[in-house]
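[1] Can you look at this prediction? I've put the sequence above it.
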Amino acid sequence: MDRGLSQTAFDAAPASAGGVTRTLRRRSTPARPLFETLPAAVAPRIQPSLERRRLWERRFRRRLDVTDAVSITLAAAAAAIVETGPIDTFADLAGPARIGMFVVGAWLTLLWLARTREPAVLGAGAAEYKRIGHATGLAFGILSTIFILAQLPGLRAQLLVAMPFGLVTLVFSRWLWRKWLIHERERGECVSRVIVAGARDDVEYVIEKLVGDPHHAYHVIGATTTDGLIDPIRVGDRGYPVIGSIRSTAAYGRATGADAIVVASTPDDDRDFVRRLGWELEGTAAELVLCNRLTDVAGPRLSLRPLDGLPLVQVKIPEFEGGIHAIKRGMDVVLSLLALVPILLLTPVIALAIKLDSPGPVLFHQLRVGRDGRQFWMIKFRTMVADAESSRDSLHAQNEGAGPLFKLKRDPRVTRVGAVLRKFSIDELPQFANVLRGDMSIVGPRPPLPAEVTAYDGTVYRRLYLKPGITGLWQISGRSDLSWEDSVRLDLRYVENWSIATDLMIMWRTAKVMVAPRGAY
C-alpha cells in the first residue's frame, strides 16, 4: 500500500480509546509525490562519443547493404537468364524473375542472420569472408530443400551460376570496401578512440600491438595506470599520455570522447573492477576489451564458456595429425599439380635466360630440414653464380641477416637474371615438385638450413612440427626484412594456429606480394 495514501486516510479517521471518541490531529509533514523519479534509477543515455561511433558504423553498413543487394541480384538474374535462354516475350521472364526474387530475399536474410555486417567483423578480412561463406552455404542448403519439396524450377541454374558468381562478387565487393575502410582509418576516420588501462608494463605491451595493427582500427588517445605516475608511455619513438588513475578510467573516457576502453590488466586489490567499469561506461563507450597475455593464440582456438557467472576462456591445444592435416595434404597435391603445368611450360624460357646469363646448372639443390627434423633436397631455379657456396665464407663478415641467417641485400654472387627471379619469387616455383613429393607444403614455416637448426633452442624446434612451406606468414610479412625474433614468432604462430582458411588467406596475400615484392633479395 502506498505510504502517502495510507497516512492521509489514517489522519482523517476518528479513533476511540476507552469509549471516548477523539479526532486525531493531521500531521504537517507532506506525503511523498506519487510518481517521484529516483535519479539512481534513470537508464544511461547515449553520449556524443558513442553516437559518433555508431554514426560511421551505420553509414558503412548501409553501403554494404547496397553492394550486397546488387551483387546477389546480379547473380540471381544471371542464373535466370541462363535457365530461360532465348525469350520471345517479357512474359517468359515472369517465372524466373519470381524465383530470382525469392533467392535474393533468402540470401540477404541469411547474410543478416549470420551477422556479416557486425561492427566486430567490419574490415576484419578472413572473419568477415568466413561468415559470408557460411551464410551463402546455409542459404542455398535451405533453398535446395524448398525447391525440391515444392518442385520449383531453376534450382540447377541457381546452384551452378548464382551461388559461385554471387559468392565471388560478394567477397570481392567486401574486399574493396575493406580497402576503403583501411584507407579511411589511415586518415584518422572510422577508428575507435581508445584508452588503455592497466599496469604500466601491460599498457605498453597492448599499445605496441594496437598501433602495429595493419588495419588501423584503434587510435590510442591515452592511458590510465595503476602506479599513479603521469610519465608518458613510450612505444617506439612516440609517447602516449597517461591521463590519470585506472580507477577513474570511465570519467576520463567520457571527458576525452573515447568510445573504446582496453583493459590491459586490473588492480590487484579490486576483483570487481571490470564489472564496475562496464557499468560506468554504459552510454559512453561501444567496446570494453579485456586483454590477456596468451600471445599468438588465434581466435579459432579461443572460446568463452560461462560457468555460473564465471567466464572461462578455453584454449584448444594444437594437434599435429588427423583429418584436418589430411585435407591440407590433399589440397597441396591438387594445387601443386595445377601449378606444375604452367611452370613446366615456362621452364624452357627461364632455363634459357639462366644459361645465357651465367654458366652452370639451371636448377639449384640445397639441403633443408623438414618436418620432424628430416632433411631433404629443396629445388630452386639457380639465381647465383655456380660457385656461390664456396665463396660464402669470404662474405661472412658482411652478413646482414638476422640471427643464424646469412643474407646480403647486394650479394655479389647473384646474377642479373637471378635478381629478377628473386624479386618476384620465380626462383621458388620448382618447389611445387617438393610439395608433390611430400617434403614441403604450399603454406608452412620457412624451410631452414641444417646449420640454422643446430642453433635452435627448445622453443624454436616447434617450427619443425609441420612441413615447411613455399610461402607462409614470414613471406607476406616482410621476408628478409624481418628480424630473427619476428621470423621465429611468425612461424610459431602459424604452427600453433594454422587452418585451411588461414592457408587460403596466405596464398592470396602471397600473390599480391609477388606483384609488389618487399624484402626479397
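    Right, received. Where do you want to start?

[2] C-alpha only now, for contacts and for neighbours.
    OK.

[3] Is residue 165 in a helix, a strand, or coil?
    Using DSSP: H, G, I helix; E, B strand; the rest coil, the secondary structure recorded for residue 165 is helix.

[4] What of residue 197?
    Applying three-state DSSP to residue 197 yields a three-state assignment of strand.

[5] In contact with it: list those residues for me.
    By Cα atoms under 8 Å, 6 or more residues apart in numbering, residue 197 lies in contact with 203, 223-225, 246, 249, 261-266.

[6] A further structure is provided below for comparison with the first:
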Amino acid sequence: MTRVAAYVADTGATRRSAGAVAIRLLPVTDALAVVSCLLFAHLARFGVGSGHDFLIDRFRVDYSAVTALTAVVWVGALYLLRPRDAFAFGRGAEDWRSALRASGAVFTGCAFLTMLLQLEPSRAFLLYAFPAGTVMVLASRWAWRRWVRLSVAESPRPTLVIGTAGEVERIERTLLADPLHGLRVVASVGDRSGEAMAPCDEDWFSEVRETARLHGVEAVVVGSLPTHATTASSAVGLRRLAWELEPEGVQLLLAPGLESVTPSRIDVLHFAESPVILVRQPSYAGGKYIGKRVLDVVLAVIGLIVTAPLMAAAACAIRREDGGRVFFRQQRVGVDGRPFTILKLRSMQEDADRALHGLAALNEADGPLFKVRADPRVTRVGRFLRRYSIDELPQLWNVLRGDMSIVGPRPPLPRETARYENSARRRLLVKPGLTGPWQVSGRSDLAWEEGLLLDLSYVENWSVSGDLRILAKTVRAVLSRTGAY
C-alpha cells in the first residue's frame, strides 16, 4: 500500500453536490430551452392571436394548442430520458446522447403522426423549432457540464488506484492531465518496485476497504487486479471489490489502458453475461474524408483572401532586407510517402541549406528532427515571421492543391522520414497539416517522442470536430509564441 499525496477535504459538500444539483435542475433548463424556442417559432410564424388553425380531419385546432402540446411532449421526453448518475454527469457522452435521443424521438413521432393522419402542419414552424430547440438544449447542458467540471476540479474526489506499478503511474498521469474530471490520487494498491501485488484474498479486500475509509476515498480506479488471485476470475474479484466498496458509497471505475483511443471508436458489447470492449479500427478513407476535404478547400480560400495583405507586406519586408527571393520551396513528404513541394515565406538566408551541415553540432532536437533555438541562418524579418507563424501562410496554397490539409501532422523532410521507425511511418497515413496537435501542444519545445505520440493519436482518432478544436487552440498557440523559433 503506497500513500501518494495528502488530501484535505474541506469543501466536500460542494464536490458531492455539483453533479446532483445539475441533475436536479436539468429538467428546468431543458424546459426553458424548449419552450423559448417553440414560443419564438410560433410568434415568428403565426404572430400573436392570429387565429391560425391546424386541421385534423374535420376539426380545427388552434396552433397555440399544437405548440403547447409539442412543448409538453418534448419536455416530458427529455425528463424521462435525462441522465441520472450525478458522478457520471459532465464526464461522459450520456448528457448529449440523452438529449439527442429525446429530441429525435419527438421529431420522429410528429413525422409519423403527420403521415398516418395525412396532416399538413406548418413546415416553417417545424423546421425552425426542432433544430433550434435541440441546439438550445445541448447548449444548456454544455453550460451545466462546464459548471460541474469546474466545481469538481476545485475540490477533487480523493481516489484510490489499484494496479501494477506501470498502471498506477499511467492512471496518475492521466488524472493529472485533466483536472476537470475532479479525481485526485491519494493512495494506491500495488508495489512501485515492480514486484507482484499481494494475493487478492480476504486480507487484500480488507486492506482496500480500510485504506478507502482511512483516506476518505470516494472513487477507486482499477487498472488490474492481482493475476494470481485466489478468486475464480478477475470478474469475480471485481464483483467482490464492488461489494466491499458499496457500503461506503465509493464509485468503482475501470481503466483498461486505452489512452490513445477516443470514445467514438469504443463500444461495449455483451457476450452472454460478460461485457466486452470493442475498439474499432481507424479508417483512412470514406465519407468523413470528403467532409475534411470540403472544409480544407473552404478554409484555404477564405484564408488566402484574408491573409493576402499580410503576406504582401511580409514579402515587401523580405525583399527590402536582403533583396533575395520571397518564397522558399522545399521537398516534403506527404500522405503515403508521396513527395511534394511546400511553399513558405523565406525566413532564412538564401544559402541556408548549404550551411546546414556546419550547424549539426548545435542541434537541440532529438530523434530525426533538427532544431536550433538561436539559428544563425534566420534573418531579422524571418525571426518575426516565425514568431507568429506568418511564414507558414503560403501553405494555404498547398492545402488548396490537395498536398496538405488544414489540420494534420507536421510535414516531414525526406531526411527525417529516412530515419523513421515503423511506428513513426504511421504519421504518413494522413495528409500533413498546416497546424496540428504538435503545434498546439508546445511546437518545437516538445521532445520527438512526445510529439510523435500526439501525431499518432491524431492519425487514428481524428474527426472534423476535433480539427475545429485544434484550429481554435492554434490561435492561442500563435499568440502565446510558445515553442516558436
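    Looks like it arrived, so ask away. All values derive from a computational prediction rather than experimental measurement.

[7] Give the equivalent position in structure 1 for residue 271 of structure 2.
    Under the alignment (TM-score structural alignment), residue 271 of structure 2 pairs with residue 307 of structure 1.

[8] and residue 131 of structure 2, how many neighbours?
    13 (other Cα atoms under 10 Å).

[9] can you tell me how far it sits from residue 76 of structure 2?
    18 Å (Cα to Cα, to the nearest Å).

[10] which residues of the stretch 251-400 of structure 1 fall in strands?
    Counting by DSSP state E, counting those that start in this stretch, the stretch 251-400 of structure 1 has these strands, from start to end: 260-263, 287-290, 302-307, 310-315, 363-369, 375-381.

[11] out of those strands, deepest packed?
    strand 260-263 (a mean of 24; mean count of other Cα atoms under 10 Å).

[12] gap between that strand and the chain center?
    19 Å (Cα atoms, centre = their mean, to the nearest Å).

[13] Which neighbouring elements make contact with that strand?
    strand 192-198, strand 287-290 (3 or more Cα pairs under 8 Å, 6 or more residues apart in numbering; DSSP states H and E).

[14] who touches residue 515 of structure 1 in this structure?
    Residue 515 of structure 1 neighbours (Cα under 8 Å, 6+ apart): residue 424.

[15] Distance check, it against residue 16 of structure 1.
    Taking Cα to Cα, one finds residue 515 of structure 1 at 102 Å from residue 16 of structure 1.

[16] and what of residue 171 of structure 1?
    For residue 171 of structure 1, the distance to residue 16 of structure 1 equals 86 Å [Cα to Cα].

[17] And these two? Which one has more around it.
    More crowded of residue 171 of structure 1 and residue 16, by other Cα under 10 Å: residue 171, with 19 against 10.

[18] Not counting its neighbours along the chain, what's nearest that one?
    residue 129 (6.3 Å; Cα to Cα, 6 or more residues apart in numbering).

[19] cool, residue 169 of structure 1 as well?
    What sits nearest to residue 169 of structure 1 in space, not counting adjacent residues and going by Cα to Cα, 6+ apart, is residue 71, at 5.9 Å.

[20] what about the one you found, how many neighbours?
    21.

[21] What does it correspond to in structure 2?
    Checking TM-score structural alignment: residue 71 of structure 1 goes with residue 33.

[22] pretty sure its match is in contact with residue 138, am I right?
    No. Using Cα atoms under 8 Å, residue 33 of structure 2 is not in contact with residue 138, being 9.2 Å away.

[23] Aligned against structure 1, show me the partner of residue 224 of structure 2.
    Residue 224 of structure 2 maps onto residue 265 in structure 1, by TM-score structural alignment.

[24] What distance do you get for the nearest residue to its match once chain neighbours are set aside to residue 228 of structure 1?
    Leaving aside its sequence neighbours, residue 265 of structure 1 sits nearest to residue 198 (Cα to Cα, 6+ apart; 4.4 Å). From residue 198 of structure 1 across to residue 228 of structure 1, the span is 11 Å (Cα to Cα).

[25] Settle it for me: which of those two has more neighbours?
    Between residue 198 of structure 1 and residue 228, counted using other Cα under 10 Å, the more crowded position is residue 198 (25 against 14).

[26] coming back round to it: using just helix, strand and coil, how would you label the match of residue 71 of structure 1?
    helix.
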